[in-house]
Every structure is written in structure tokens, then in C-alpha cells.
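>>> Model the following, please.
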Amino acid sequence: MHELSITRSVVETILERTGETKVLDVSLEIGKLSGVVADSVRFCFELVCAGTPLEGAALHISEPGGRAHCRTCGEEFTMDDLIPLCPCGSADIEMLTGRELRITSVEVV
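The predicted model follows:
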């Protein structure tokens, strides 16, 4: 379960910037094509935050879908599965969105 180490890294990154200040709310963006399971991050968040200034913080996760551009036909299309194929059948695509993993906001006291 790599989500545990990812969640630990997110919490450490927040603590590096907030120090001992109490954190009330954390918002993350986890793209549906990132390979990170948002529900697992939710589960791990409470465990990783225990005993830190983030303990008890609310966690909000948005999960944007994927968008890609086909280099063969020029179409831009949505992708919600990890198989990178354009509707035209080409696998020569450029991922535009869907692989994000970022902290979008942190609310402190």
C-alpha cells in the first residue's frame, strides 16, 4: 500500500511549512489516473496525523478525471481508465490532466 508513504509525505510537507501551528483543514487533488487510491489516503490520513498538529484535521479530496490529446488524429478526449488509447485507436497520446497529486490548501488556526 504505497498510499501510506504518500500520505506520510503529504503530512510531512505540511508540517515543514506550518510547524507546530494547529491545522484544521487539508485539501488535496488526486487525479483519477495518478495510480493513488483516494479512499486509501483518507484511511491513512487519520493514522499518520495522530500526535501531530494535524490530528483531527478535516481532509477533502477532489479527484479530477483524465484528459488527453491524440498526436495521431489531433483530438482531445476524456480518459477515466489507465489504458492510454484514443477513440481513434492510437496509443500516441499526451496526458493533459488526471495524474495530479497536490496539496491545494491548508487551513490553520
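
>>> For the rest of this, base every contact and every neighbour count on C-alpha atoms.
Will do.

>>> mind listing the helices for the chain?
Per DSSP state H, the chain carries helices over the ranges 2-18, 38-49.

>>> do you know how far Pro87 is from Cys73?
Going from Pro87 to Cys73 by C-alpha to C-alpha, to the nearest Å gives 10 Å.

>>> so which of the helices of the chain gets nearest Val106?
helix 2-18 (7.8 Å; C-alpha to C-alpha).

>>> One more, so I can put them side by side:
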Amino acid sequence: MHEMAITQSVVDAVCEHAAGRRVHCVTLEVGALCAIVPDAMQFCFELATAGTVADGARLDIGVQPGAARCRTCDESFELSDPILLCPCGSADVEVTAGRDLKILSMEVS
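Okay, here's the model as predicted:
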């Protein structure tokens, strides 16, 4: 389960930026094409934050849809899964969104 390693990296970054302050909430944006299961990440977050300044914090995850542009027909379209195929049938596509994982915000006190 790669979600644990990714979540641990997020928690490490959050705790570093919190600089000893208590973390109450972390908001992430996860691209639909990242192959990350939000529910698995929620579970891992509770484990990864245990004993840290983020222990007990809430994790809010928003999923950004994938998007691509076809190099054959020049159409832009949404991708809901990692199958990179344009509605015109071409596989010559450029992914333009949906592969990022961003820490959007965190609430600290």
C-alpha cells in the first residue's frame, strides 16, 4: 500500500511547517490520476500522525479530475482513470491535470 509512504511524507512536511504548533486540520488536493485511494489515505493519516503535533488532526481530501489534450484532434477532455485515450480513439494525448498531490492548507494553533 503506497498510500502509507505518501501519507507519511505529507505528515512529515506538515509537522515540519507547523514548527511545534498543534495541527488541527490538513487539506489536500489529490489528482484522480495519482492512483491514490482517498479512504486508504485517511486510514494511513491516523497512523502516521500518532505521537506527532498532528495527532488527532482531521484530513480533508479533495479529488481533482484528470484532464488531457489530444495531439491528434486537439480536443481537451476529462479523464476519470489512467486509461489515456481520447474520445476520437487516439492514444496520442498529453495529460494536463490530475497527477498532482498538493497540501492546500493546514490549521494550526
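
>>> Quick TM-score on the pair, please.
Once superposed, chain against chain, the TM-score is 0.97 (TM-score structural alignment, normalised by the length of the first structure); 109 aligned residues with a C-alpha RMSD of 0.7 Å.

>>> For the counterpart of Ala68 of the second structure in the first structure, which non-adjacent residue is closest in space?
In the first structure, the residue matched to Ala68 of the second structure (TM-score structural alignment) is Ala68. Nearest residue to Ala68 of the first structure, sequence neighbours excluded (C-alpha to C-alpha, 6 or more residues apart in numbering): Met95, at 4.4 Å.

>>> need the contact list for the residue most central in space within the first structure.
The centroid of the first structure falls nearest to Ile30 when counting by C-alpha atoms, centre = their mean (2.0 Å). By C-alpha atoms under 8 Å, 6 or more residues apart in numbering, Ile30 of the first structure lies in contact with Val36, Ala38, Ile61, Ser62, Glu63, Pro64, Gly98, Arg99, Glu100, Leu101, Arg102.

>>> thought the second one was touching Ile61?
Right, Ala38 of the first structure. Yes - between Ala38 of the first structure and Ile61 a contact is recorded at 7.2 Å, counting by C-alpha atoms under 8 Å.

>>> show me what contacts the residue nearest to Arg69 of the second structure when sequence neighbours are not counted?
Leaving aside its chain neighbours, Arg69 of the second structure sits nearest to Ser76 (4.2 Å; criterion: C-alpha to C-alpha, 6+ apart). Residues counted as contacts of Ser76 of the second structure (C-alpha under 8 Å, 6+ apart) are Ala67, Ala68, Arg69, Cys70.
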